[in-house]
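Colleague: Turn this into a structure:
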Amino acid sequence: MEVERTFVMVKPDGVQRGLIGEVVSRLERKGLKIVAMKMLRIPKEMAETHYAEHREKPFFNALVSYITSGPVVAMVVEGKSAISVVRNLVGKTNPVEAEPGTIRGDLAMDIGRNVVHASDSPESAKREISIFFSDDEIVDYAKVDEDWVYER
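Modeller: The predicted model follows:
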């Protein structure tokens, strides 16, 4: 079984609305494994690095301002096809277009307050994980239910 790691963040709106547990619960109920998690207030420099691909876009400063406005919960999530599985659980970026049953489809109303961020590719996942976590903060462990989640 090929396991992937991806980056997930509950954004300031999700934290303020008390949705951390809901997001974590949905990830875990799916069968994904959280291998790192922390709450932090993102410094401006870290936010600019995280959103570097948007630097030249008109919404960049507003994005940095928003993501640094309050605490977030950053996670490394692991599982088979974790990147695409998490993206499907999260739903489309614009909650108006997100399917019911997805995190954004169920819990968000506005693209600028869409509760959660999730890496969109293996390259993004690797880069984003390295921004928020050092290697020694990621815990490698086996869950007792893995034989019930994955066919071997």
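Colleague: contacts and neighbour counts: CA atoms only from here.
Modeller: Noted.
Colleague: Pull the number of nearby residues for residue 46.
Modeller: When counting by other Cα atoms under 10 Å, one arrives at 14 neighbours for residue 46.
Colleague: Quick check: closest non-adjacent residue to it.
Modeller: Take residue 46 and drop its neighbours on the chain: the residue closest to it by Cα to Cα, 6 or more residues apart in numbering is residue 131, 7.2 Å away.
Colleague: Next, the second sequence, to be compared with the first:
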Amino acid sequence: MILFPLPTTEKPVQANIKQARPSFSSPLTLDASPPLLPHPSIAPSLRSALPQPHPCAPADSRRPLLEGTMEQTFIMIKPDGVQRGLLLTRSFLAQIGDIISRFEKKGFYLKGMKFMNVERSFAQQHYADLSDKPFFPGLVEYIISGPVVAMVWEGKDVVLTGRRIIGATRPWEAAPGTIRGDYAVEVGRNVIHGSDSVENGKKEIALWFPEGVAQWKSNLHPWIYEA
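Modeller: Model prediction:
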């Protein structure tokens, strides 16, 4: 017996599968356009749109929220901060440590830095306003016990903000996240010094950097400051 295939009316279906590929009429190019920053003419309107403090609020809180002045402050990493490696994680030239990076990440500019030993007479001059305190002799001995790192930082409201980054003088009162809150235990080993006012900052900078400091501005300035 011979078997023949039955006729069929269905036509074979041919799969028409194409690989999906993006189609570009022209080569893709990246346009290195200049950054789009707010035009200076609209800055006042942006400031006026912010909520303003109540007129009866204390004077310190009544300044506009975006107001700030470029200031300089003196910051010193004390001998204990240097000896504990809080300044540098590997070597002096290789990698900046946590203390310096906190100020830099905030948006402040390092204008001057010295790694130095302090003479007794110089330490006495720096802490002259504390000369009548019973702890003054011990403070001087502490500062001259090892090298320090003296720095000048610049930025808007850097004096007040710098003090907040540093934390309270008494480490047990310093909030976690501040330098002293994270690294200090004893008030006599509180790691770091920072100017407590703009006026004292000017005096300390003149004392420690009589030759002046570097004049420069980062290319990131318009991404940190409005003006």
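Colleague: What's the TM-score once they're superposed?
Modeller: Here the TM-score for the pair of chains, by TM-score structural alignment, normalised by the length of the first structure, is 0.96; 151 aligned residues with a Cα RMSD of 0.9 Å.
Colleague: Can you find the partner of the residue nearest to residue 46 of the first structure in the second structure?
Modeller: Matched to the second structure by TM-score structural alignment, residue 131 of the first structure sits across from residue 207.
Colleague: Its match falls within a helix, correct?
Modeller: Yes. The assignment for residue 207 of the second structure is a helix, going by DSSP: H, G, I helix; E, B strand; the rest coil.
Colleague: Do a quick rundown of the strands in the first structure.
Modeller: Shown for the first structure, the strands assigned by DSSP state E span residues 3-10, 33-40, 72-80, 116-118.
Colleague: that older thread, which residues sit in contact with the residue nearest to residue 46 of the first structure?
Modeller: Contacts here follow Cα atoms under 8 Å, 6 or more residues apart in numbering; on that basis residue 131 of the first structure touches 46, 49, 50.
Colleague: Kindly report the same for residue 189 of the second structure.
Modeller: Residue 189 of the second structure neighbours (Cα under 8 Å, 6+ apart): residue 80.
Colleague: And it, how far from residue 84 of the second structure?
Modeller: 11 Å (Cα to Cα, to the nearest Å).
Colleague: same thing with residue 153 of the second structure?
Modeller: Distance check for residue 153 of the second structure against residue 84 of the second structure: by Cα to Cα, it reads 22 Å.
Colleague: Looking at the two, which one has more neighbours?
Modeller: The neighbour comparison of residue 153 of the second structure against residue 84 (other Cα under 10 Å) goes to residue 153, with 22 against 12.
Colleague: Aligned to that one, what sits in the first structure?
Modeller: Under TM-score structural alignment, residue 153 of the second structure pairs with residue 77 in the first structure.
Colleague: So that match is in contact with residue 6, correct?
Modeller: Yes. The criterion here is Cα atoms under 8 Å, and residue 77 of the first structure meets it with residue 6 at 5.3 Å.
Colleague: nearest to residue 86 of the first structure, of the strands of the first structure?
Modeller: Ranking these by proximity to residue 86 of the first structure (Cα to Cα) places strand 116-118 first, at 7.0 Å.
Colleague: Which residue numbers in the second structure does that closest one align to?
Modeller: With TM-score structural alignment as the criterion, strand 116-118 of the first structure aligns to 192-194.
Colleague: measure the counterpart of residue 32 of the first structure in the second structure to residue 210 of the second structure for me?
Modeller: Correspondence of residue 32 of the first structure to the second structure, assessed by TM-score structural alignment: residue 108. Counting by Cα to Cα, the separation of residue 108 of the second structure from residue 210 of the second structure is 21 Å.
Colleague: which ones are touching residue 147 of the second structure?
Modeller: Taking Cα under 8 Å, 6+ apart as the criterion, residue 147 of the second structure is in contact with 78, 79, 82, 115, 116, 117, 118.
Colleague: Repeat that for residue 9 of the first structure.
Modeller: By Cα under 8 Å, 6+ apart, the contact list for residue 9 of the first structure reads 72, 73, 74, 75, 116, 117, 118.
Colleague: tell me the contacts of the residue nearest to the fifth one when sequence neighbours are not counted?
Modeller: Take residue 116 of the first structure and drop its neighbours on the chain: the residue closest to it by Cα to Cα, 6+ apart is residue 10, 4.5 Å away. Contact criterion Cα under 8 Å, 6+ apart gives 20, 23, 72, 73, 74, 115, 116, 117 as the residues in contact with residue 10 of the first structure.
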